[in-house]
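Engineer: got a sequence here, can you build the structure:
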Amino acid sequence: MSSGPTPRPDPATGDAPAQDADITAFLGHLSDVRGHSPHTVKAYRRDLTRLRSLHHGPWEALRPADMRRIAGQLARQGHHPRSIQRFLSAARGFFAYQVEQRRMPANPASGMRGPRAGRALPRDLDVDQTQQALAPAEGPDPTLAARDQAMLELLYSSGLRLSELTGLDLTDLDLDAGLVRMLGKGRRERSVPVGRKAREALRTWLRHRGDWAAPDERAVFVSRRGPRIGNRAVQRRVAEAGRRAGLDVRLHPHRLRHAFASHLLESSGDLRAIQELLGHANLETTQIYTHLDYQHLAQVYDAAHPRARRRD
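Structural biologist: Got it, this is the predicted structure:
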């Protein structure tokens, strides 16, 4: 691994290495300019801290050979291929920013890809299992039952991510039009349809919502104490619904999102529509949810889309 001079002090603090300040500046850029979620920024911080522990000299001293050695070292230490891929992705993004800021002459991780790993997909829920999971619960607390039913129905009806569900505000719902608006990854806004069952469940919940929510609370889904419900609480309630239904797999929000995409594809075959509904930037990401290889997806698209058909 390349060695270099002792890290220069950061002018803002006088003692923190400038390399650490570079990481802090990049993380701020991800959050403030590119709009990444706190979870994503935390993942970048973890990987870049690891990179800093493996290279103590100035960033500009790094060469592609050094990055290959670092990746090999992680593999020898037993890191999962997907973890190494994520690490290299974080490094590429960080170094690209350094080049853009004229702090490095070139990106030493450019073009590097980690070891290949099979993609673990959520186990399928068939339609019958999904109906079991969505069966209304009976209990002593009608407000709790109404909220949980609305969350379950909306997750499956519209394929929302967990963070999209918990981030919904009342102004994002248009139940008369049957639409919900959300801010997805990369701060991309999209609107998706809300099915009849989900609309009914949401209307029932909204009639109960005032039992818990403060008058000025904007969140659609709130906890018993009144503020916006958190991700962990939703995960617990969804898992409880799966146990109550007697499913042989753990139910979680992503599994309902996957069921939404799989069932919709089976019945419609409209891949591009599913891509838009899921909020994916490209077809390759949608492939994860559809269990189809990319070649087949391309064939479906070429056969179905008027603009994709070849001239005879």
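
Engineer: switch to C-alpha atoms for all contacts and neighbour counts from now on
Structural biologist: Noted.

Engineer: could you pick out the longest helix of the protein?
Structural biologist: Longest helix in the chain by number of residues (criterion: DSSP state H): helix 81-100.

Engineer: can you give the contact residues for it?
Structural biologist: 22-23, 26, 44, 47-48, 51, 71, 74-75, 104-110, 112-117 (C-alpha atoms under 8 Å, 6 or more residues apart in numbering).

Engineer: quick check: buried residues in the helix or strand just after that helix?
Structural biologist: As assigned by DSSP states H and E, the chain's next helix or strand after helix 81-100 is helix 127-133. Buried residues in helix 127-133, counted by 16 or more other C-alpha atoms under 10 Å: 129-130, 133.

Engineer: make TSV out of those residues and add distance to residue 89.
Structural biologist: Output for the buried residues of helix 127-133, formatted as TSV (distance: C-alpha to C-alpha, whole Å):
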residue	distance to residue 89
129	37
130	35
133	37
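
Engineer: pick the one among those residues closest to residue 227.
Structural biologist: Of all the buried residues of helix 127-133, residue 133 has the smallest distance to residue 227: 26.2 Å, by C-alpha to C-alpha.

Engineer: quick check: most distant residue from the centroid of this structure.
Structural biologist: residue 312 (41.3 Å; C-alpha atoms, centre = their mean).

Engineer: and the gap between that one and residue 301?
Structural biologist: 17 Å (C-alpha to C-alpha, to the nearest Å).

Engineer: the helix or strand hosting residue 235: what's the following helix or strand?
Structural biologist: Residue 235 belongs to helix 231-244 when assigned by DSSP H and E. The first helix or strand that comes after helix 231-244 along the chain, using DSSP H and E, is helix 253-268.

Engineer: can you pull the buried residues of that following helix?
Structural biologist: 253-265.

Engineer: now stretch 46-64
Structural biologist: For stretch 46-64, by 16+ other C-alpha under 10 Å, it's 47-48, 51-52, 55-62.

Engineer: buried residues in the strand or helix carrying residue 287?
Structural biologist: Per DSSP H and E: residue 287 is located in helix 283-290. Buried residues in helix 283-290, defined by neighbour count with 16+ other C-alpha under 10 Å: 283, 286-290.

Engineer: okay, those in CSV with distance to residue 235 next?
Structural biologist: Below are the buried residues of helix 283-290 laid out as CSV (distance: C-alpha to C-alpha, whole Å):
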residue, distance to residue 235
283, 27
286, 23
287, 24
288, 21
289, 20
290, 23
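
Engineer: let's see this one next, to set against the first:
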Amino acid sequence: MHADADLALQSYFRYLSSEKRVAEHTSSNYRRDLIRFGGFCSTQALMYWQQVQVNDVRRYIAGRHKNGISSKTIQRELAALRSFYRFLSKTHQVEHNPAQHVQAPKVSKRLPNVLDVDQITGMLNAAPDSVLEIRDLAMFELFYSSGLRLSELVMLDLADIDFKEGFLRVRFGKGGKQRQLPVGEKALEALKVWLGHRSDVYEQAVFITAQGRRLTQRSVQLRLDRWGKSKGIAEHLHPHMLRHSFASHLLEASQDIRAVQELLGHSNIATTQIYTHLDFQHLAAVYDQAHPRSRKA
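Structural biologist: Coordinates of the predicted model:
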């Protein structure tokens, strides 16, 4: 593509990090998706973003699907394109968004893996053997206590946690949204123990490395998998599994899907339904019991 097209792309990436403040993982995915789409445009002799039409986007998506790319990945690529073109429109570089109404192939809804309460209890009741394991235990308690995303956990600063009131503030949620979350007693205790061992460094992050730097998402993933293996959990443990477990256990006990939606930071309740294994039959039962005009008198 033309050099001007590349300049527009770089400007968008700066916008994502400085103004939108999207998660590092999302920004990296969008960058890769848009660069790949730019390569496709070059093969179609499309040198400027203004030249791209709806049929070009559809042709690209059809090709990705034909090559076996998952529907979930294609949905993300379309989201990246829509976001990019909204930026171009906002900055008066284009007059239309060619990706706006293009649909991705339907995603098969898979239920997420969760740990049962006994597995969670055994994992979190294990005694740490080192300062790093004290830190790790505090992270895992917080994941399960508050249902945090991985990106939200690593971005937590000391000032975000209110020990007196028992809550934390998520400043960098998905889509740049902020929310406030309760923190359970077990997680608060684990955090206090960790902070008692945490080195006194300038870094404001709650969870830091032995060198005093903010932990990366990859480090947390590796530490959790290692912890799970050492505690006898056969399946691969990943941070989102603790988030799934938080949501599933909370919903099972409370039956309050709206509250779980708020705690997870979902903008769409349908997403919460998938995360928490809630099926249509349960929703229908709740409707039948609660709605004043759901049944004949």
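
Engineer: which two of the buried residues of helix 253-268 of the first structure have the greatest separation?
Structural biologist: It's 253 and 265 that sit farthest apart of those, by C-alpha to C-alpha, at 18.6 Å.

Engineer: picking that back up, buried only: go through the contacts of helix 81-100 of the first structure for me.
Structural biologist: The buried subset of these - by 16+ other C-alpha under 10 Å - is 22-23, 26, 44, 47-48, 51, 71, 74-75, 104, 106-110, 112-114.

Engineer: now the alignment partner in the second structure of residue 259 of the first structure: closest residue in space, sequence neighbours ignored.
Structural biologist: In the second structure, residue 259 of the first structure lines up with residue 245, judged by TM-score structural alignment. Distances taken as C-alpha to C-alpha, 6 or more residues apart in numbering place residue 114 nearest to residue 245 of the second structure, at 4.9 Å, with adjacent residues excluded.

Engineer: got it, and residue 199 of the second structure?
Structural biologist: residue 212 (7.0 Å).

Engineer: what do you get for residue 191 of the second structure?
Structural biologist: In space, residue 191 of the second structure is closest to residue 138, 5.2 Å off (C-alpha to C-alpha, 6+ apart).

Engineer: looking at the first structure, name the residue matched to the one you found.
Structural biologist: So residue 138 of the second structure corresponds to residue 150, using TM-score structural alignment.

Engineer: surely its match and residue 201 touch.
Structural biologist: Yes - Residue 150 of the first structure lies in contact with residue 201 (C-alpha atoms under 8 Å); the separation is 4.7 Å.

Engineer: report the central residue of the second structure.
Structural biologist: residue 149 (5.1 Å).

Engineer: pretty sure that residue contacts residue 238?
Structural biologist: No - with contact defined as C-alpha under 8 Å, residue 149 of the second structure does not reach residue 238; the gap is 11.0 Å.

Engineer: on that earlier part again, counterpart of the residue nearest to residue 245 of the second structure in the first structure?
Structural biologist: Using TM-score structural alignment, residue 114 of the second structure sits opposite residue 124 in the first structure.

Engineer: out of the buried residues of helix 127-133 of the first structure, who's nearest residue 235 of the first structure?
Structural biologist: Of the buried residues of helix 127-133 of the first structure, the one sitting nearest to residue 235 of the first structure (C-alpha to C-alpha) turns out to be residue 133, at 13.7 Å.

Engineer: any idea how far the counterpart of that closest one in the second structure lies from residue 226 of the second structure?
Structural biologist: Matched across to the second structure, residue 133 of the first structure falls on residue 123, judged by TM-score structural alignment. Distance of residue 123 of the second structure to residue 226 of the second structure, computed by C-alpha to C-alpha: 12 Å.

Engineer: over to residue 67 of the second structure?
Structural biologist: Residue 67 of the second structure is 35 Å from residue 226 of the second structure, by C-alpha to C-alpha.

Engineer: residue 253 of the second structure too?
Structural biologist: Relative to residue 226 of the second structure, and taking C-alpha to C-alpha, residue 253 of the second structure is found at 30 Å.

Engineer: so residue 213 of the first structure touches residue 227, yeah?
Structural biologist: Yes - using C-alpha under 8 Å, residue 213 of the first structure is in contact with residue 227, at 6.6 Å.

Engineer: what do those two both touch?
Structural biologist: Residues touching both residue 213 of the first structure and residue 227 by C-alpha under 8 Å, 6+ apart: none at all.

Engineer: what helix or strand is the residue nearest to residue 191 of the second structure on?
Structural biologist: helix 131-146.

Engineer: pull the residues that contact that helix.
Structural biologist: So helix 131-146 of the second structure is contacted by 124, 128, 148-149, 153, 181-184, 186-187, 190-191, 193-194, 197, 207, 210, 223-224, 239, 242-243, 245-246, 263 (C-alpha under 8 Å, 6+ apart).

Engineer: go again with 6 Å.
Structural biologist: The contact list for helix 131-146 of the second structure (C-alpha atoms under 6 Å, 6 or more residues apart in numbering) reads 128, 183-184, 187, 190-191, 194, 242, 246.

Engineer: from the residues you listed, pick the one nearest residue 233 of the second structure.
Structural biologist: The closest of those, once distances to residue 233 of the second structure are taken by C-alpha to C-alpha, is residue 242, at 13.1 Å.

Engineer: tell me how many other residues crowd the residue nearest to that closest one when sequence neighbours are not counted.
Structural biologist: Leaving aside its sequence neighbours, residue 242 of the second structure sits nearest to residue 144 (C-alpha to C-alpha, 6+ apart; 5.4 Å). Neighbourhood size, residue 144 of the second structure [other C-alpha atoms under 10 Å]: 24.

Engineer: in a helix, residue 56 of the second structure, correct?
Structural biologist: Yes - assessed with DSSP: H, G, I helix; E, B strand; the rest coil, residue 56 of the second structure lies in a helix.

Engineer: which position in the first structure aligns with it?
Structural biologist: Checking TM-score structural alignment: residue 56 of the second structure goes with residue 66.
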